[in-house]
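Colleague: Compute the structure for the input listed below.
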Amino acid sequence: MEEERDAIDRSVNGLQDMPTLPLETAAMNMIPEYFQALSIRLSNVLDNIGAGTSTVMERRETYLQRECMATITDLLKGNDLNYFHFGSQSEGTTIPGLNSDVDVLLSQNAVNIMTHWRDWECGMNNLLMLHGDIPFPQQYLLQNIRRLSAEPVITIIDDRAVRKDSGQILFSSERWKQESEQIFSERGEITKNGPSVSYAPNWDMVRALPVCKPLPEIQRWIDRCIGRHWPPAQLLEAAQVAPCFLVPSGHPDSDYKREEWRVSPNLIERMLMFSFNMTQIKCYIVLKLIKQTLFRKMVGDFVTSFQCKTLMFFAIERTHPSLWKEHNLMFLLVQCLQVLRKWLQIGRIPHYIIEGVNLFDGKVSLVQQRRLLQYVDFLIKNNLQDLFYIDIDQLGNRLQASGKRRIGRPRYGEHGPVCFPQRISLLLKFECLERFIVSLKSVINQKLSSNTTVQQGITYKLRTVFEFSKNVKLTTVPLDFINHLYALHNSVQLSRCLRQGNPAFHELIRRYKYSLSTDIASSRLKLASTLYCFGHLHAAMKVLEDVEKRYHSKVKAVCGYELKTGDRDPKVFANMISDKGNNVFSEPPFAFCVTFVRQEAHCAPFILWYDMHRNMTEAEVAQRNYLQKQWMDNAEVDAFPFFYYLQYLTYGGLGKREKQLHAMRMLESYLCDSKNQINLYHNATSLHLLGHCFEIEGNYRGAFYYYGESLRYWDTNNAANWHVQRVQRVQRVQRLIRS
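Modeller: The predicted structure is shown next:
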């Protein structure tokens, strides 16, 4: 067995010293004639299905914004965390049909990971990395070290600690994951996959520990790469100071797998991915398509995206840069598969950065390796003809169609291939705004439930975000937080002004101009509502007219809390694009829900006060899930129904009866049209507004009908219960008067 293992090790070492492929002029002699034309066709098809330059860069920018957003959120909530999005979504190396998960790593900064005793820090939670008796590279144990002296902990005082046979107190990776499960349990159903403990579908969430000290395995990789054409020297310099992470994952064959932590150089891998040119990105995406469809039929889901990524790293390092051109895409795919064939023959996939790791361990059995080897050999010999059978995003059909000179109107996609990337762009913006709303409101709700006054709390958070914005490249994210927090601060002051008759009203109204850019409608509607509540009806009408001009038919509502089936359907975003395929809007075509917290009550129409106290008993409050607890003490309504309702109230106050009735009819028509349901997140509250219009008109039967429709959505925690009782009282009083 030892001789066999030595032979395998020699083969792997031989792989690491493979010469680069010949220069492009020499390599061209090995490429079939039709490969160049097919490469261009494949590249164009990938552009059309979401792997073009603009879409790749937009994905990266979006997910960098999202990780900045999540980090600021926890900073404002008093948590010392850094969020990182890794994987296909943040790299831009995916297309819709791959259904790639969202990978997020939560770096717990309150822990000091020691590689040597000299790294100990007083007052910190110190953990010493141990590797001595572990036979697996990349795996470590963590020993608990005292906070106030550089000595090992000798008693178990932490539920996450266990005692090793030698007497050492270890920080258990398994118990760390159990703690994650407890933290996330109220947010949703828990799913576990390797080091990930997640409460959200299609999300991999890993709580990890940062290693900010140099690691010898990383330095060995850097030394190996110095002087090569790739990775570039600047990347290697950055890799020397980039932190690695310890993720809670033991080796499947280890005696300590419940205590072990795995070193993961995620940031270095992301830097490597960000250095790819577009041909390399497309080559990687096609490898994942092959993995997802063709390989899955052979061996199931045992081949991973990370193995494909590793294949790309080695291929780029050993291939001359001049070959990575669009017209060589098919040839390069063959080269990658040839490397994979070599690995399957020796039974090992080496980790690109950390030596001695076999990525087949615990993933692919020997039988599956042999089966896959036969198929990879078949693919290479048949010049990848099976690409035409890949059905993800109709890749195979599109390849065949693009090879015909006269194909007429494309059958894939209602708006043609040109609009496909635009749909992805709108979806990315929608999801980013959705996450922003959740982040912002979690910060606000925490402050509303604290002992400090709302204005003091918001002022403190504004200062915190402002300081953060000085130290981050993505300044647009903290500025978005500042705009929204400032708008809330201003609105709370206005509500107090109305309650107390404070003459500072006009100055506060002028401050609204700094927050009108938060989205296309909600901030303006809050201004119109405030003006109406203060009795400035003509000014309120001017603002509503401005909203009407901006709120075109392509606007998509964004909520963040209520889930709407189908609101991510590609057709929804295709319909936001004009018939000419032009989605260049003067401002982002999204409208947030209009939210009033209780401290803003005097800026909201009285009917919405009931939603701020929608429960009738404490038992109802106990029924709320995690998300409902975040918004059910506020009044929230979709922007467009609220617009019509404000029109109804304002025209009524101005004595414009025909326009008032028209606004009411438009509100009823909007709520009753099934086509608008995709943009209605707070159906119950919108129905309350319509019911109140009928109530004002004296049509109590109509009011009862729409309050009853609201109760079909929620029979508890619904202000409609209050409205029904109120209308019943009014009717009883009227009957008494008539009698």
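
Colleague: contacts, neighbours, all on C-alpha from now
Modeller: Noted.

Colleague: The stretch 201-350 of the chain: strands as residue ranges?
Modeller: Secondary structure of the stretch 201-350 of the chain (DSSP state E, counting those that start in this stretch): strands at 203-211, 244-247, 261-264.

Colleague: Second chain to compare with the first, below:
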Amino acid sequence: MFSLNITQLRCYILMKMILKTFINPQCDGVLSSFMCKTVLFHCIQNTHSNNWVKSNLLACLMCCLSVLQNFVRKENCPHFVIPENNLMAGRISRHNKHKIVEILENILQGEGRALLEIPTDDLGMRLQVKMNMGEALQYYLTPSQINAHISAQLLLYTADAVSFNHKLLLKEIRHDGNERVHERLSDYMLTLTRMYREMGFSSLEKSAVRLLAPLLSSSLGSVIASHNIYTTHSISPEALGWFSVGLNSDVASGRLKLASALCCVGDIERAEFVLRNIKEKYDLNTVEPRCRCYDHFMNYPRQGFRHKCNTGNEELITYNIAFCVRFLRCEICCVPEELQYEMFRSTQEDRLERDGKSDHWMDWAVADSLPYLYFLQYKIYGALQRLADQQRALANLVTSTETEQNLGHRETALNLLGQCMEQENRHIDALRCYMISLNIQARNNAANFLICRLLHGLVNVQEAALN
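Modeller: This next block holds a predicted model:
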């Protein structure tokens, strides 16, 4: 690596950016930086050194991507020093193989135009600017486009701040029992209500309270409902009232908490109505998922979202943001069994690997809104014997888990999907979901238990058949 010239290094960096932007988010992160490095070494060995000059960077990059595509087709990336060591052995599923080949083919046919879409380090924007400066010394963005870009980023920053502060407030009460959590959440809501009334009409603080209060209302409603379900197997008017206040926290999370509680209490018809309402509001072209449970890479927002942000204010969060859905342990009776495993994902050994300041959410059940929507649809349509709708929900769960770029809890979505596959008696597919989940997060992952449970069940079935 130290002997590479600047063009070869740039080629390697661009390959990594392409993996990060176009391939790994859609293909379970199966390709690695080391594979890019290996491809580069093979290309350098098999081409003349005079080719690796600044003016030929794009051609060199296309050469590397073509070799990478060929390696994926053969499912064989020979280690540069030890050729018999295949770096891709057992790593690429048939689905991911076809997807990667297709993505690389589109990039190759586009002759580098895909670079203009790379958000990392604003590469795409900087390339556009440089190209346009060569023509007319003007930026490629119009004033309205610049305004839309700034508005979109401000809205995302605001949504992130709301999600992060909701997490911090829940952190303060996570170890208390149901009654104490109920009391503290009620105190929070009273405090926020009093603050809101005392603030000026257009103050920023008032906007902050207006955005945060619905999330806390949904949490309070769920805490009360969980206690109701445990004691009377019903949901009280008080809980439903708080759920109602929290419905418009964003596109989906408040309604999903209500639907989840209704599902757990057996009110299937009302739960289905709530889910139908969410589906109508959740525009896949404009809604952006946001999760600040931990710091993770977020891809550039979709074009439809940026277009929606061209006008408006923080109220757009209600229509264009989908927060992750968070359940404390004292809300367990509002959580389907399949998601409850996430509350107990950590062994004592796993806890040693956690960050004590930021990983407290791992004691909760947390799911991204879109896959959780499809999971609940799968359960509810099954209970209603609407088998075609149930299979459609399962297909949507597969698609969202594989293709939605900005999921914060993809491993949880895969765990839910795996359990749906078990219910379909598709045990190999279930095991694959759990293994991909572990590839994303090896520790503090309920998949470790789910795999053991799956294998134990299969062994028992086999023994029963033999007997």
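
Colleague: Superposed, what's their TM-score?
Modeller: Put the two chains on top of each other and the TM-score (TM-score structural alignment, normalised by the length of structure 2) is 0.65; 332 aligned residues with a CA RMSD of 2.8 Å.

Colleague: on that earlier part again, as a markdown table, the strands of the stretch 201-350 of structure 1 with distance to residue 705 of structure 1 and mean neighbour count would be great.
Modeller: Listed next are those as a markdown table, based on distance: least, CA to CA, whole Å; neighbours: other CA atoms under 10 Å:
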| stretch | distance to residue 705 of structure 1 | mean neighbour count |
| --- | --- | --- |
| strand 203-211 | 41 | 22 |
| strand 244-247 | 55 | 24 |
| strand 261-264 | 59 | 23 |
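
Colleague: Make JSON lines out of these and add distance to residue 220 of structure 1.
Modeller: Listed next are the strands of the stretch 201-350 of structure 1 as JSON lines, based on distance: least, CA to CA, whole Å:
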{"stretch": "strand 203-211", "distance to residue 220 of structure 1": "17"}
{"stretch": "strand 244-247", "distance to residue 220 of structure 1": "15"}
{"stretch": "strand 261-264", "distance to residue 220 of structure 1": "15"}
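
Colleague: wait, which of those is closest to residue 559 of structure 1?
Modeller: strand 203-211 (19.6 Å; CA to CA).

Colleague: Which one of the strands of the stretch 201-350 of structure 1 lies nearest to residue 714 of structure 1?
Modeller: Closest among the strands of the stretch 201-350 of structure 1, using CA to CA: strand 203-211, at 28.6 Å.

Colleague: what packs against the closest one?
Modeller: strand 102-108, strand 111-114, strand 196-198, strand 244-247 (3 or more CA pairs under 8 Å, 6 or more residues apart in numbering; DSSP states H and E).

Colleague: so the third one matches what in structure 2?
Modeller: Applying TM-score structural alignment, one finds that strand 196-198 of structure 1 aligns to no residue range of structure 2.

Colleague: helices and strands around that strand, which ones?
Modeller: With contacts taken as 3+ CA pairs under 8 Å, 6+ apart, strand 196-198 of structure 1 sits against helix 173-184, strand 191-193, strand 203-211.

Colleague: okay, the angle between the longest one and strand 203-211?
Modeller: Inter-element angle recorded for helix 173-184 of structure 1 and strand 203-211: 130 degrees (by axes from the mean of the first three to the mean of the last three CA atoms, to 10 degrees).

Colleague: Pull out the buried residues from stretch 465-483 of structure 1.
Modeller: 465-466, 469, 477-478, 480-483 (16 or more other CA atoms under 10 Å).

Colleague: what's the burial count for the alignment partner in structure 1 of residue 224 of structure 2?
Modeller: Residue pairing (TM-score structural alignment): residue 224 of structure 2 is matched to residue 493 of structure 1. Using other CA atoms under 10 Å, residue 493 of structure 1 is surrounded by 21 other residues.

Colleague: coming back round to it: for the helices and strands packed on strand 196-198 of structure 1, which one sits closest to residue 677 of structure 1?
Modeller: Of all these, strand 203-211 comes closest under CA to CA, at 26.7 Å.

Colleague: which one in structure 2 is aligned with residue 657 of structure 1?
Modeller: The alignment partner of residue 657 of structure 1 in structure 2, by TM-score structural alignment, is residue 387.

Colleague: circling back to that earlier point, want to throw the helices and strands packed on strand 196-198 of structure 1 into TSV with distance to residue 435 of structure 1?
Modeller: Below are these laid out as TSV (distance: least, CA to CA, whole Å):
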stretch	distance to residue 435 of structure 1
helix 173-184	17
strand 191-193	21
strand 203-211	13
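
Colleague: Specify the stretch among those that is closest to residue 639 of structure 1.
Modeller: strand 203-211 (29.5 Å).

Colleague: can you state the direction angle for the closest one and strand 102-108?
Modeller: Using the same axes, to 10 degrees, strand 203-211 of structure 1 lies at 30 degrees relative to strand 102-108.

Colleague: And strand 203-211 of structure 1, how far out from the chain middle?
Modeller: Remark: strand 203-211 of structure 1 is offset 15 Å from the chain centroid, using CA atoms, centre = their mean, to the nearest Å.
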